[in-house]
Structure formats: C-alpha cells, structure tokens
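K.L.:
Let's see this in three dimensions:
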Amino acid sequence: MKLKRNTVFDCSVIDISKVHSESGNITVVENNKNIPFAVERIYYLYDVPGGETRGGHAHYELEQYIIAASGSFDVIIDDGINRKTVSLNRPNLALHIVPGLWRELNNFSSGSISMVLASHVFEESDYIRDYNSFLEYRK
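P.N.:
Prediction:
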C-alpha cells in the first residue's frame, strides 16, 4: 500500500458541538456531516495504567476522530519530520487524524476514556507498527 503524504498540520481539533439543557449536555456525531467520513468502527481505551502509552502505529488509509469521552490524555502525532502534541480533555472536541501519520496516546488521567471513531474496520494490513519502517515509508 502507498502511504499518504499528509503532515501533522493536516490534523485539527474539531468542535463537534454541544447542546445544553437543564438536564445535561448532548454531543452528536453524524457520518459525513460533522465528521468527514462514515464511521465503520468505534472503540474505547480505558483503565490505562499510569505512565502507559497506547497507539504507537500509523495507518495507510484509516482516518480517526479521537475524543476524550472522560478525563484527559495527550495525542502525539508525527509525520516523520514534525511532531505535535494535542491535549484532549473535553468530550465535545475531537482530534481528526488523517492517514499516513504515526500516533501515540499518553498522559492518561485517572478514569479517562478515549473514544475512537474509525473510517475502516480493523485490517492488520493497514497498520505500520514499527517506527523505523514508518520513517522508511515516509521518505
């Protein structure tokens, strides 16, 4: 597969809106409306022990919205030249990660939940799990 030539500057934090009411808030995510792809898979990261890092891979095709459903954590995105750290701590904000970038999640607060909306179902062939291999593909 050919790796996308995106950079960390192609990723952005998106306000996916919040509707207030006296009984709480609601945030809605709708395919191809406030998210630029159809969601094919949703998964959660939770109970991550202090000091642990998750992720540590890149994707050829997959796009993601990463949301701090509860608590906070950092997402490090890397295009082989530039690195950028984005702190997520509000459930109405999503980090849009485009294909072709290395990502790691760390600095999880106690009780945090990372919700990931993915554009594709799981396919091992879409992953680059070795950082040196990722750098070779980026050349």
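K.L.:
alpha carbons only for contacts and neighbour counts from here, please
P.N.:
Fine.
K.L.:
Please give the element, helix or strand, for the residue most central in space within the chain.
P.N.:
Nearest to the geometric centre of the chain sits Ile66, at 3.6 Å (C-alpha atoms, centre = their mean). Using DSSP states H and E, Ile66 sits within strand 64-70.
K.L.:
I have a second one here; can you model it like the first so I can compare?
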Amino acid sequence: MTDYPAPHLIHFPKLGAPDIGYISVCDPLQNPLPFVVQRVFWTYYTPESIVRGRHAHHRTEQVLVAVAGRLTVITELATGELQTFRLEHPNEGLYVPPNAWHTIQHSHTAVQLVLASGPFDEVDYIRDYDEFRQQWALRN
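P.N.:
I've put the predicted structure just below:
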C-alpha cells in the first residue's frame, strides 16, 4: 500500500501588489505538487445549500483551490480523523489524498479549481460512505 500524506494546505506564491493585482503560479520546478497533474476541472454557481464531494478515491490525489469565494471542506480519514479547512485565498490549495472522504460547501460566489493526479474514472470513486469506511479500514 502506498502511503499518502494527510490532507494539508499548500501555499502557492502570491506575486504582485494591491495596485496591480496578483498572480499565483504552480511551477513544478520551484513549488512542486505531490503528483503530476493529469486533469483540471472547476465547479461554480453551486448553491450554498448543496454539499458537493461526498466521496473518496481509490487512487486519485487532488488539490482543491477556491479561486473565488469560499469553500469549506471537511475531510475524514479511515482512522476517523476529521479536519475542517476553510479555503478563501486563491493562492492556497488543499491536498486531498486518495484515502480521504471529503465534503465541500461553496459560498454563492465560489469557483473551485481542482488539480487531479489522473483522468476521470468512475471505478476510482467511492461514493458510498459505508463502503469507504470498509475499504480503507481494511488497508490500515
């Protein structure tokens, strides 16, 4: 079994100034992610009453970024460890390993950017919470 880091924040460089604006860069040579990005997608116009995510992955690693608005992300590891992350700075991302169940609530104006380690594969998703607990408990 591959060991993955626990969910944690990643800080991207914030270059610029208030009078000209900012740019953040993810450069594999200077601030590499813990994986090679193979898929990028974004979510937006999500009503605040909707909880997105509600799944884990067998293999896919992700970094979630609130490029606009706010995301509240709750992660749970098979050990039962819960963490709550509030993403509201576009130069900050949340690393989510394959073994983490995660839920996401968006503010009305939120735009979430996701950097993923692999292409979409429905078989990689664990969408049933009880199955998640069973799958990862067996691996620990």
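K.L.:
Need the residue in the second structure that's farthest from the chain's center.
P.N.:
Asp19 (30.3 Å).
K.L.:
Kindly indicate whether Ile42 of the first structure is helix, strand or coil.
P.N.:
Classification of Ile42 of the first structure using DSSP: H, G, I helix; E, B strand; the rest coil returns strand.
K.L.:
Who are the contact partners of the aligned residue in the second structure for it?
P.N.:
Matched by TM-score structural alignment, Ile42 of the first structure corresponds to Val40 in the second structure. Residues near Val40 of the second structure by C-alpha atoms under 8 Å, 6 or more residues apart in numbering: 113-116.
K.L.:
Counterpart of the residue nearest to the centre of the first structure over in the second structure?
P.N.:
Looks like Ile66 of the first structure aligns to Leu64 there (TM-score structural alignment).
K.L.:
OK, contacts around its match?
P.N.:
93-96, 112-115.
K.L.:
ranges for the helices of the first structure?
P.N.:
In the first structure, the helices defined using DSSP state H lie at 131-138.
K.L.:
all strands in it, in order from the N-terminus.
P.N.:
Secondary structure of the first structure (DSSP state E): strands at 12-15, 19-21, 24-26, 41-46, 54-59, 64-70, 73-78, 83-88, 93-97, 102-106, 113-118, 127-128.
K.L.:
Show where the last one falls in the second structure, residue numbers please.
P.N.:
When you say that, I think you mean strand 127-128 of the first structure. Under the criterion TM-score structural alignment, strand 127-128 of the first structure matches residues 125-126.
K.L.:
do the same with the first one
P.N.:
Aligned using TM-score structural alignment, strand 12-15 of the first structure spans residues 8-11 in the second structure.
K.L.:
Counting neighbours, which bits of that stretch end up buried?
P.N.:
9-10 (16 or more other C-alpha atoms under 10 Å).
K.L.:
can you check stretch 33-47 of the first structure too?
P.N.:
Neighbour-count burial for stretch 33-47 of the first structure [16+ other C-alpha under 10 Å]: 35, 37, 39.
K.L.:
With distance to Tyr60 of the first structure as extra columns, can I get those residues in a markdown table?
P.N.:
Putting these into a markdown table (distance: C-alpha to C-alpha, whole Å) gives the following:
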| residue | distance to Tyr60 of the first structure |
| --- | --- |
| Ile35 | 19 |
| Phe37 | 15 |
| Val39 | 17 |
